[in-house]
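Structure for this input, please:
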Amino acid sequence: MNKTPLTIAGAEKLRLELHRLKTVDRPNVIAAIAEARSHGDLSENAEYDAAKERQGFIEGRIAEVEGKLANAQIIDPTLLDADGRCVFGATVELEDMDSGQVVTYQIVGEDEADIKEFKISVSSPIARALIGKYAGDIAEVQAPGGIREYEIIDVRYI
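Below you'll find the predicted structure:
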């Protein structure tokens, strides 16, 4: 299976989620199932059905997170030596050529992308347009409203 790139912060976030699923969520759902069983007839017990469904979701998510961590290629952005090039893990400061608005994004793995935290997926259109470019270059991004141009102001590895 191919390795999936993940930053150190993204890997730590997945590890914390896995720990919570195994130590908090799984025991809670097991207790909920036991409680629902104590109510008697399981054929018409909605609490039991809901708890079993929740258990299935938790077990599925545990397997999914374990798989992602097993196949992760963990990258420390501070150790990158890309000579100022936009690469996975880089933090890129951009200026929208139309509006003049300046924004800073970090290029991260798909599981850790969160636009509210200014983290964009390496497979997103904007990240694909940035990869391989340097400060001073213009990146053309195919957006839903047409092509947008961004000037790369700065590339940092933090």
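
Could you use CA atoms for every contact and neighbour count after this?
Noted.

Could you list every helix and strand that the helix or strand encompassing Thr104 packs against?
With elements delineated by DSSP states H and E, Thr104 resides in strand 102-108, which encompasses its position. With contacts defined as 3 or more CA pairs under 8 Å, 6 or more residues apart in numbering; DSSP states H and E, strand 102-108 has these neighbours: strand 4-7, strand 91-96, strand 119-121.

now those in CSV, with distance to Lys133 and mean neighbour count?
As requested, these are arranged in CSV below (distance: least, CA to CA, whole Å; neighbours: other CA atoms under 10 Å):
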stretch, distance to Lys133, mean neighbour count
strand 4-7, 19, 20
strand 91-96, 10, 20
strand 119-121, 16, 22
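
Need those strands in JSON lines (columns: distance to Arg54).
Shown next, in JSON lines, are the helices and strands packed on strand 102-108 (distance: least, CA to CA, whole Å):
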{"stretch": "strand 4-7", "distance to Arg54": "28"}
{"stretch": "strand 91-96", "distance to Arg54": "38"}
{"stretch": "strand 119-121", "distance to Arg54": "29"}
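
For His19, find the nearest of those.
When these are compared for distance to His19 using CA to CA, the nearest one is strand 4-7, at 18.1 Å.

Could you also give me the structure for this second sequence? I'd like to compare it with the first:
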Amino acid sequence: MSGKVPMTLAGEQRLREELTQLKTVERPQIIAAIAEAREHGDLKENAEYHAAREQQGFCEGRIKEIESKLAGAQVIDVTQIAHTGKVIFGTTVDIINLDTDDEVTYQIVGDDEADLKHKKISINSPIARALIGKEEGDVVVVQTPNGGVEYEIAEVRHL
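This is a model prediction of the structure:
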């Protein structure tokens, strides 16, 4: 993979917390469970042992995945960037659908942080791509399967 992947400060903190939890709590619990299962004798037919080994595989895989994401991340703290009114990575944007007058708020985040339920959209999503570089008051057209939808940028915030 060439280049760094953008990540918000909050996204990095969540990954670091999960990594600490995996390494300091879950990993030792799994090791203890494997040791206890070994004490029960024949490992071939020991379901507890096999379940603990499978859990260990998932845990170690997730640890490697998180470490890789953190190593490849370019952490951007949007609160430290001068507020220009332009939409950039990490900003929170209020947009108004000009057809329906519905207003929605999104934060533009990295792919791994995107979560529509929490109004976080990937920088690679069609809406974010249309918004990046634009300013408050601009009208953008987002291409959807049903055609173009016009949105006005009501406010850009650095939260």
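
Give me the TM-score for these two chains.
Remark: TM-score between the superposed chains equals 0.92 [TM-score structural alignment, normalised by the length of structure 1]; 158 aligned residues with a CA RMSD of 1.4 Å.

with structure 2 superposed, average distance for the strand holding Thr104 of structure 1?
If you overlay the two and look at strand 102-108 of structure 1, the average distance to its match in structure 2 is 0.8 Å (mean CA distance after the TM-score superposition for structure 1).

residues of that strand that come out buried?
When neighbours are counted by 16 or more other CA atoms under 10 Å, the buried residues of strand 102-108 of structure 1 are found to be Thr104, Tyr105, Gln106, Ile107, Val108.

so who does Ala143 of structure 1 touch?
By CA atoms under 8 Å, 6 or more residues apart in numbering, the contact set of Ala143 of structure 1 is Pro125.

what sits up against the longest helix along structure 1?
Counting residues, the longest helix found in structure 1 (DSSP state H) is helix 46-70. Defining contact as CA under 8 Å, 6+ apart, one finds that helix 46-70 of structure 1 is touched by 4, 11, 14-15, 18, 21-22, 25-26, 29-30, 32-33, 36-37, 42.

Just the buried residues of these.
Ala11, Leu14, Leu18, Leu21, Asp25, Arg26, Val29, Ala32, Ile33, Ala36.

Please identify which helix or strand holds the last one.
When secondary structure is defined by DSSP H and E, Ala36 of structure 1 falls within helix 26-37.

And for the second one?
Here Leu14 of structure 1 sits within helix 8-20, counting by DSSP H and E.

Could you check how far the residue nearest the centre of structure 1 is from Thr104 of structure 1?
For structure 1, Glu112 is the residue whose C-alpha lies nearest the centre (CA atoms, centre = their mean; 1.7 Å). Relative to Thr104 of structure 1, Glu112 of structure 1 is positioned 16 Å away (CA to CA, to the nearest Å).

Just checking the distance from stretch 26-39 of structure 2 to the centre of its chain.
Shown here is stretch 26-39 of structure 2, whose average C-alpha point lies 31 Å from the average C-alpha point of the whole chain (CA atoms, centre = their mean, to the nearest Å).

Just give me the neighbour total for Glu53 of structure 1.
Counted with other CA atoms under 10 Å, the burial measure for Glu53 of structure 1 works out to 12 neighbours.

Kindly apply the preceding question to Gln55 of structure 1 instead.
Residue crowding around Gln55 of structure 1 was assessed by other CA under 10 Å; the count is 20.

And it? What does it align with in structure 2?
Applying TM-score structural alignment, one finds that Gln55 of structure 1 aligns to Gln56 in structure 2.
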